[in-house]
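In: Quick one: sequence plus predicted model below, questions after.
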Amino acid sequence: MSIFSWMDPDVPPRHQSVLRYALERWEVERGEQAYAVFPGGGQWSFAEMGRQARLVATGLAQLGVARGDRVMSWLPNGPDALRVWFGINWLGAVYAPINLAYRGSILRNAVEIAEPKLIICHSSLVSRLDEADIDPALPALLIDQPKVDPKGARSLLGGDYLDAGIDAALLRLEEPIEPWDEQAIIYTSGTTGPSKGVLSSYCHGATAALVAFEEKSCADLRYLVTLPLFHAGGTIGTIGTLLLGHSIALPEQFETGRFWDVVRETRSTCCTLLGAMAGFLNKQASAPGERDHGLQWAYVLPHGQTATDFSARFGVATRTMFNMTELAVPILSREDQADAESCGRARAGVTLRIADAQDREVASGEVGELLVRADRPWSTSHGYAGNAEATAAVWRNGWFHTGDLFRRSADGDYYFVDRAKDSIRRRGENISSYEVERECLSFGAVREAAAYAVASEFGEDEVMVALSSNPGASIDPVALVDHLRVRMPYYMVPRYIRILDDLPKTPTAKILKTELRAEGRTADVWDREANGIILKRDRINGSR
């Protein structure tokens, strides 16, 4: 018998994977216990969460939304975003959340991918639909406006549609929702091209969520949602707590200065932090009682020294994993893992291969692309919406190609090296942009770092970094080079340093290296060699 449900290679039963049936279960078993807690006051029990889902589902059904239809949600984290998501899935419709920052061609691409029946949004965002030349036949429901005065070609609907009452007859399903049915479309970050819409089944989302949370399940678990509900990092924790009968705390967004206050106020016991978030918290000034908070553990992605420092300072146990929107946590760290740089080991139920360009496995210790297969049907994405070519490319030869370079130790630990498209080659040496960025971030004044290749006069790459500084700090390029030259091989130390107020980012806050590369060596770039700092290989005296 499997220790955890996700270890079973069979598709999970409906009540362990499908949102509607999981919520119905906990309405009965834990009706008045809190499911969602909102900073600033207010909470929903499992029973109230079910009522809110039925209200939204009834309104959508009255508007003609049916099972299998796609509905876009364009809302900030909070009660409305949560009830809209659950209401969409209650009908068996498909939840397609999009980033609040989307506009222009990025917004148009997202809408064209999803082909939604309806978009539910805040009234402050609706004008962007017309600005992006999105078909006026797509109706928009303005959730913050109970009633609207329709103007123009687009049909605008008021939020009162979602609060008019529950009609049980409209919510009956002819056939049950199945674990393999489509639950959501979650968009990729678009760091190397237009965002793709990842098709996710209920089984896919449930598997990822239970891998991440089932082992840590305990009576008082409350997950603080630090990432948006349009991001896989936000949805996985929300799904996991629901399936396990636990609760979430749902602030509108992560705020460094308010983080610990929110933890205390909501009595959160766990969360997920991007490495940059943990880094921001580490760089805050020390304060009395900073270990008096109640947060027991956190996933930190990626891990490394930042997570080690976070754990030591704040008394929070940290773990890590490797995941992608398309996958279900194929690599998971161990409780007793001593190596902070390891992403962990392959979990039960997946087969991993580190391969060369022809998908042939490389030896332990060598770098190659990470490929993934899963035993459980429907536990990975079943494709990209409207993009059969990209689906075929990423699944070639029966393996999912992550596009990430890894190496595996003889003991089975997996180490992230770089995105395949971000690797740098200088003077015959392959350089990990990730490792360059990590060491730049260890310099106290640096807040953000992006390392990338620019063309050299010799036909290969030179290493360039774009940096932003911490508030009140300034970055001295010479001091930074002195800091780096004792921490990395000479050939990795950046030649070019560019300092910006903020680095360009995708709508999901990932740094846009494509934009930085395209800009190349701008007039504001500092050139190490032009400033007389030329680094060479150390000569080893007495070598033969």
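Out: On my side now, so go ahead.
In: Going by C-alpha atoms from here, please, whenever you check contacts or count neighbours.
Out: Will do.
In: any idea how far the residue nearest the centre of the chain is from residue 303?
Out: Nearest residue to the geometric centre of the chain (C-alpha atoms, centre = their mean): residue 233, 4.0 Å. Taking C-alpha to C-alpha, to the nearest Å as the measure, residue 233 and residue 303 are separated by 15 Å.
In: Ok, residue 230 next?
Out: 23 Å.
In: any idea how far residue 101 is from residue 128?
Out: 10 Å.
In: which residues touch the residue nearest to the residue nearest to the centre of the chain when sequence neighbours are not counted?
Out: Leaving aside its chain neighbours, residue 233 sits nearest to residue 227 (6.0 Å; criterion: C-alpha to C-alpha, 6 or more residues apart in numbering). Under the criterion of C-alpha atoms under 8 Å, 6 or more residues apart in numbering, the neighbours of residue 227 are 233-234, 253-254, 272.
In: and residue 231, how many neighbours?
Out: By other C-alpha atoms under 10 Å, 18 other residues sit near residue 231.
In: May I have the residues that are in contact with residue 340?
Out: Contacts of residue 340 by C-alpha under 8 Å, 6+ apart are 303-305, 307-308.
In: Run through the residues that contact residue 391.
Out: Contacts for residue 391 (C-alpha under 8 Å, 6+ apart) come out as 383-384.
In: An error on my part: the question was meant for residue 212.
Out: 237, 240, 329.
In: which residues touch the first one?
Out: For residue 237, the contacting residues are 209, 212-213, 223, 225, by C-alpha under 8 Å, 6+ apart.
In: Residue 73 should be in a strand, yeah?
Out: Yes - membership of residue 73 in a strand is supported by DSSP: H, G, I helix; E, B strand; the rest coil.
In: OK, contacts around it?
Out: With contact set as C-alpha under 8 Å, 6+ apart, residue 73 has these partners: 81, 84-85, 95-98, 119-121.
In: Regarding stretch 378-395, how distant is the last residue from the first?
Out: 14 Å.
In: I meant stretch 207-224, not that one.
Out: Stretch 207-224: ends 20 Å apart by C-alpha to C-alpha.
In: before we go on, here's another structure to hold up against the first:
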Amino acid sequence: MGRIETIATRPAADVPMAGGQLTLPALLKARAARNGAAPLFSDRHTHWSGNDAADIAARRAGSLAAHGVKRGDRVALLCTNRTEFMEIVLGCGWLGAIVVPINTASRGLQLEHILRNSGARLMVAEAHLVDAVYAAHAPDLALKQVWLIGGDASQPAVPATIEAIALPPLGHACEAAPLADGDALAILYTSGTSGLSKGVICPHAQFFWWAHYTGAKLGVVAGDVLYTCLPLFHTNALNSFFQALTLDAQLVADRRFSASGFFDALVATRATVTYVLGAMVPILLGRGAAEAERAHRVRIALAPGVPGHFQEDFTARCGIALLDGYGSTETNFAIGGGIEDQRPGFMGKLSPGFEARVVDDCDRPVPDGEPGELILRADEPFAFASGYFGMPEKTVEAWRNLWFHTGDRVVREADGYYRFVDRLKDAIRRRGENISSFEVEQVLLSHPAIETAAVFAVQSSLAEDEVMAAIVLRETHALAPLDLIRYCEPRLPYFAVPRYLDFVTDLPKTENGKIQKYKLRDAGVTPTAWDLEASGYRLGRK
């Protein structure tokens, strides 16, 4: 019999519940009234208090309105982590417009698709990034104006149909739009690792609930300094601003992740809480120990997707507890608990306020211990995204049967802990067996010579998949392909041992560090790949 898990609870008594109180303007006003003088946001060059943020939101909204932006209009944003990024987010939220943050690595057809799908008529872009916009511009796009950050309009590549001007100064403050909690604040496009990006419609209240649930699990309190070097155009970093806003903390957003400078930045900013992704932890551990690793004040890091065998090593070496869990752009922090609930290799238990099922292809629950797709629902209105912008058929598909289908294969154990197995699209079918690329990757990553690896399917002549791994070795390390195969043999089923190994210097990644497996799959078996079958070595089937 399958398990349908529900853990429902009402929010804490101090959570505002009346409609419209969970919108960005309401949260900014509340912070200014409650703790306006305390620091709220910094990009390490410019610093805002809560009072500053409310004023900047009203005045940037004024400048947007003066240039014809209205409630419901989409404003594209192509910008790294800097105060201008948050100016546009706050201004759009105050005005009732919808901000469309775009991955700064977007180019060509992907960028054209985002602009076409969103229908944005205005883009705000850093000058060094805007050439990609001009190159992708097609005559049928709605885009008519570009505001340049850090540059002027004297660039010769500007298409004739676009007016390019320098970022206008803050305008006259305007009144906040009368918004509902379910009104859209942002459209966040997925990374596009398996096809065209989908624009996730994120309502105002979703960001509040992100802050509420994430802040509680991290133990964020007034006066904390939150440090992120993850890009603000993704949910992880953007919702950390709302943690600071609603919990009277400060967010410091750095431009990018630097392995050599990460701990120095923690020290310099006096951070107490930080945010990392799975790939960052082994990279940091791969460097020589430095004094700054113990000179910081950070007590905890949100660290989804860190391989279990790295968690204890990182905490022992750096003194930072790692908090795993599960959430996505479409959902919220639905699975995971406090640091005392962590179990290496598991995402955690279902959080109060959510429902979960693990289901088969027909949405029927599977028994505990068996893998299936994770589907979710939230108790609170607008705690999840509202759908995919301009893609009604994709919205219906993902939210079918009134549950959000995550596309992630997981296992729920009998004690309530959830374990991630794979993305459904990353599953590999070989020799009549389903193979988890994630599980193969964990074995590869446990080898001391390997820094990172990606496992994916390539086409076989037998109308099934073959397993291929692209591998980046640690500096100064060498590894013979056959030695790695022998390492895998006792740790994997014979059918999951990779046939092809490709030792590379780097893997294609999105701006926030996700490996773009579709690029590896498209490349297929490369000329540099080593072939197990061609080597003549025969795997033992134990």
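Out: Yep, that arrived. For clarity, every value in this text was computed on a predicted model and none was experimentally measured.
In: Got a TM-score for the two of them?
Out: TM-score for the superposed chains, counting by TM-score structural alignment, normalised by the length of structure 2: 0.92, backed by 530 aligned residues with a C-alpha RMSD of 2.3 Å.
In: before we move on, back to that, helix/strand/coil for the residue nearest to residue 233 of structure 1?
Out: Of the three states, residue 227 of structure 1 takes coil under three-state DSSP.
In: re the thing from before, filter the contacts of residue 212 of structure 1 by whether they're kept in structure 2.
Out: Here is what carries over to structure 2 from the contacts of residue 212 of structure 1, by both residues aligned by TM-score structural alignment, their matches' C-alpha atoms under 8 Å: 240, 329.
In: okay if I get the contacts of residue 212 of structure 1 as a markdown table plus secondary structure and distance to residue 57 of structure 1?
Out: Listed next are the contacts of residue 212 of structure 1 as a markdown table, based on DSSP: H, G, I helix; E, B strand; the rest coil; distance: C-alpha to C-alpha, whole Å:
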| residue | secondary structure | distance to residue 57 of structure 1 |
| --- | --- | --- |
| 237 | helix | 22 |
| 240 | helix | 22 |
| 329 | coil | 31 |
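In: Can you give me the buried ones in stretch 33-46 of structure 2?
Out: Under the neighbour-count criterion of 16 or more other C-alpha atoms under 10 Å, stretch 33-46 of structure 2 has 35-36, 38-43 buried.
In: Helices - which of those land there?
Out: The subset of the buried residues of stretch 33-46 of structure 2 located in helices under the criterion DSSP state H comprises residue 35.
In: Among the buried residues of stretch 33-46 of structure 2, which lie within strands?
Out: 39-42 (DSSP state E).
In: Contacts only, for the equivalent of residue 378 of structure 1 over in structure 2.
Out: Aligned against structure 2 by TM-score structural alignment, residue 378 of structure 1 finds its counterpart in residue 382. Residues near residue 382 of structure 2 by C-alpha under 8 Å, 6+ apart: 181-182, 203, 205-206.
In: can you check residue 181 of structure 2 too?
Out: Applying C-alpha under 8 Å, 6+ apart to residue 181 of structure 2 gives the contacts 19-23, 203-205, 382.
In: now, among those, which is nearest to residue 322 of structure 2?
Out: For residue 322 of structure 2, the nearest member of the contacts of residue 181 of structure 2 is residue 205. The distance, counting by C-alpha to C-alpha, is 26.8 Å.
In: Look at the closest one and say how many residues are nearby.
Out: Residue 205 of structure 2, neighbours per other C-alpha under 10 Å, totals 27.
In: what about the spatially closest residue to residue 446 of structure 1 that is not a sequence neighbour, how many residues close to it?
Out: Nearest residue to residue 446 of structure 1, sequence neighbours excluded (C-alpha to C-alpha, 6+ apart): residue 469, at 4.6 Å. Neighbour count of residue 469 of structure 1, defined by other C-alpha under 10 Å: 20.
In: Identify the residue of structure 1 aligned to residue 421 of structure 2.
Out: Aligned partner of residue 421 of structure 2 by TM-score structural alignment: residue 417.
In: Now for its match, how many residues are close by?
Out: The tally of other residues near residue 417 of structure 1 (other C-alpha under 10 Å) stands at 20.
In: just checking, the residue nearest to the centre of structure 1 is part of a helix?
Out: Yes - under three-state DSSP, residue 233 of structure 1 sits within a helix.
In: Please say which position in structure 2 it maps to.
Out: Matched to structure 2 by TM-score structural alignment, residue 233 of structure 1 sits across from residue 236.
In: re earlier: so is the match of residue 378 of structure 1 in a helix, a strand, or just coil?
Out: On the basis of three-state DSSP, residue 382 of structure 2 is classed as coil.
In: still on that earlier bit, of the contacts of residue 382 of structure 2, closest to residue 189 of structure 2?
Out: The closest of the contacts of residue 382 of structure 2, once distances to residue 189 of structure 2 are taken by C-alpha to C-alpha, is residue 203, at 14.0 Å.
In: and the gap between the counterpart of the closest one in structure 1 and residue 14 of structure 1?
Out: Using TM-score structural alignment, the partner of residue 203 of structure 2 in structure 1 is residue 201. As defined by C-alpha to C-alpha, residue 201 of structure 1 lies at a distance of 12 Å from residue 14 of structure 1.
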